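>>> could you look at this predicted model? Sequence included:
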Amino acid sequence: MKEIIIHNQVSLKVIRGDITKCKADIIVNAANTSLLGGGGVDGAIHKAGGPAILAECVQIRNRQGGCPVGEAVYTTAGQLQADYVIHTVGPVWNRGQQEPELLGRCYRNTLALARSLNCTSIAFPNISTGIYRFPKPKAAEIAIGEVLSFIRTHMGIAEIQFVCFDEENYRIYADKLSDCH
């Protein structure tokens, strides 16, 4: 684990592991627009959290038709060690035209929603870097940049974890976080 304490005494951590095992007020799900589960982290969160997450996702889907790319919604965390799951839909990489802005919106909207829920800790996966093929170094740069921007202007969140399932993402995030200190 790599940890730094920065502006406003916020702890930023990079962890290599399984996000479904994290203890945080909020676990972030890299969802798809249907909100009905899928592969990767999305499937793992739905499986570990149990049927309550899917039930609330279905309610959201029925109410608003899913979740657009770059947006965020929340549900119960079910059986996870969290209060909520925030579902955000990252962009599929397609030559980098609009994808960086859309990925940035995922982080901004998720952090704003977390703040509105009065949460103090949040665990992020590596959004869009799996089957959506977003280049990992660019995704890490956007994630860390958005988080730093947010914590410089907002109080309340005390701990932010970047939970990396694979060693490559872990190294990228740890290196980029070291550059921030």
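Arrived safely.

>>> contacts, neighbours, all on C-alpha from now
Fine.

>>> in stretch 129-146, what's buried?
The neighbour-count check on stretch 129-146 (16 or more other C-alpha atoms under 10 Å) flags 129, 134, 136-137, 139-146 as buried.

>>> can you name the residues in contact with that stretch?
40, 90-93, 100, 103-104, 107-108, 126-128, 169, 172-173, 176-177 (C-alpha atoms under 8 Å, 6 or more residues apart in numbering).

>>> can you say which of those are buried?
The neighbour count (16+ other C-alpha under 10 Å) marks 90-93, 100, 103-104, 107-108, 126-128, 169, 172-173, 176-177 as buried among these.

>>> restricted to helices, list those residues.
100, 103-104, 107-108, 169, 172-173, 176-177 (DSSP state H).

>>> show me the buried residues of stretch 129-146 that map onto strands.
Assigned to strands by DSSP state E, none of these qualify.

>>> tabulate these in JSON lines, adding columns for distance to residue 156.
Below are the buried residues of stretch 129-146 laid out as JSON lines (distance: C-alpha to C-alpha, whole Å):
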{"residue": "129", "distance to residue 156": "28"}
{"residue": "134", "distance to residue 156": "30"}
{"residue": "136", "distance to residue 156": "28"}
{"residue": "137", "distance to residue 156": "28"}
{"residue": "139", "distance to residue 156": "25"}
{"residue": "140", "distance to residue 156": "23"}
{"residue": "141", "distance to residue 156": "23"}
{"residue": "142", "distance to residue 156": "21"}
{"residue": "143", "distance to residue 156": "19"}
{"residue": "144", "distance to residue 156": "18"}
{"residue": "145", "distance to residue 156": "18"}
{"residue": "146", "distance to residue 156": "16"}
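
>>> comparison target, given below:
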Amino acid sequence: MAEIKIVVADITTLNVDAIVNAANETLLGGGGVDGAIHAAAGRGLLAECRLLGGCRTGEAKITGGHLLPARYVIHTVGPVWHGGSQGEAQLLAAAYANSLKLAQEYGLRSIAFPNISTGVYGYPADKAAVIALQSLRATLAQCPAIDTVILCCFSEQAALLYRSLAAADS
């Protein structure tokens, strides 16, 4: 099964087969990770995203990496937090799982994820981290092509949360 690595880094600088973009439903750029990826990838990414017709929450779509070191960008839309009673956990798990399945479909070996939905979408970081790790582990069993998954955290505090949860599960 794939190795899960937890790092603090700028996801746009990672040399992996694909990085995951925590996108909005339009796929046309936004703030946070989404804005950073679009800025680093250049105008070609936006042009390609315009052809995709958006993306529903929990689903994933793929584009080229354009000016990024990553060959591909997998765009997924995580849920906005509404207190946990509107299917947010299932949608967040689906965002991780569908991104992995798309990477498998394209024969990709390495993929990096940001902390989906924990920024402006307001998902509590501790709850999101549990779902991310559970979804990744469950889905990786169906994705033999993938040998490296990177959880790319925006802060050391976020990385510590993931590391403590990963250690408790092993």
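Yes, it's here. Everything numeric here is computed off the predicted structure, so don't read it as measured data.

>>> that older thread, TSV for the ones in helices among the buried ones among the contacts of stretch 129-146 of the first structure, including distance to residue 67 of the first structure?
Formatted as TSV, those follow (distance: C-alpha to C-alpha, whole Å):
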residue	distance to residue 67 of the first structure
100	18
103	14
104	16
107	14
108	15
169	26
172	28
173	27
176	30
177	30
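
>>> what is the nearest of the residues you listed to residue 152 of the first structure?
residue 108 (12.8 Å; C-alpha to C-alpha).

>>> in the first structure, which spans are strands?
2-6, 10-16, 26-31, 72-76, 84-89, 121-124, 159-164.

>>> tell me which other helices or strands the shortest one touches.
In terms of contact count using 3 or more C-alpha pairs under 8 Å, 6 or more residues apart in numbering; DSSP states H and E, strand 121-124 of the first structure is assigned the packing partners strand 26-31, strand 159-164.

>>> whereabouts in the second structure does that strand align?
Strand 121-124 of the first structure corresponds to residues 110-113 of the second structure when matched by TM-score structural alignment.

>>> how about the helices and strands packed on strand 121-124 of the first structure in CSV, adding distance to residue 77 of the first structure and mean neighbour count?
CSV is the format used below for these (distance: least, C-alpha to C-alpha, whole Å; neighbours: other C-alpha atoms under 10 Å):
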stretch, distance to residue 77 of the first structure, mean neighbour count
strand 26-31, 8, 30
strand 159-164, 17, 23
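
>>> adding distance to residue 4 of the first structure, write these out as JSON lines.
As requested, those are arranged in JSON lines below (distance: least, C-alpha to C-alpha, whole Å):
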{"stretch": "strand 26-31", "distance to residue 4 of the first structure": "20"}
{"stretch": "strand 159-164", "distance to residue 4 of the first structure": "10"}
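
>>> picking up where we left off before, dump the strands of the first structure to TSV, plus distance to residue 58 of the first structure.
As requested, the strands of the first structure are arranged in TSV below (distance: least, C-alpha to C-alpha, whole Å):
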stretch	distance to residue 58 of the first structure
strand 2-6	36
strand 10-16	31
strand 26-31	13
strand 72-76	10
strand 84-89	13
strand 121-124	22
strand 159-164	26
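
>>> which residues touch the spatially closest residue to residue 107 of the second structure that is not a sequence neighbour?
Spatially, and ignoring its direct neighbours in sequence, residue 107 of the second structure is nearest to residue 145 (5.9 Å; C-alpha to C-alpha, 6 or more residues apart in numbering). The contact partners of residue 145 of the second structure, taken as C-alpha under 8 Å, 6+ apart, are 104, 107-109.

>>> ok, now how distant is residue 145 of the second structure from residue 31 of the second structure?
Going from residue 145 of the second structure to residue 31 of the second structure by C-alpha to C-alpha, to the nearest Å gives 32 Å.

>>> now do residue 25 of the second structure
Taking C-alpha to C-alpha, one finds residue 25 of the second structure at 13 Å from residue 31 of the second structure.

>>> ok, those two, which is more surrounded?
Set residue 25 of the second structure next to residue 31 and count neighbours by other C-alpha atoms under 10 Å: residue 25 wins out with 18 against 14.

>>> how about the more buried one, what's its match in the first structure?
Using TM-score structural alignment, residue 25 of the second structure lines up with residue 33 in the first structure.

>>> do I have it right that its match meets residue 69?
Yes: the criterion here is C-alpha atoms under 8 Å, and residue 33 of the first structure meets it with residue 69 at 6.8 Å.
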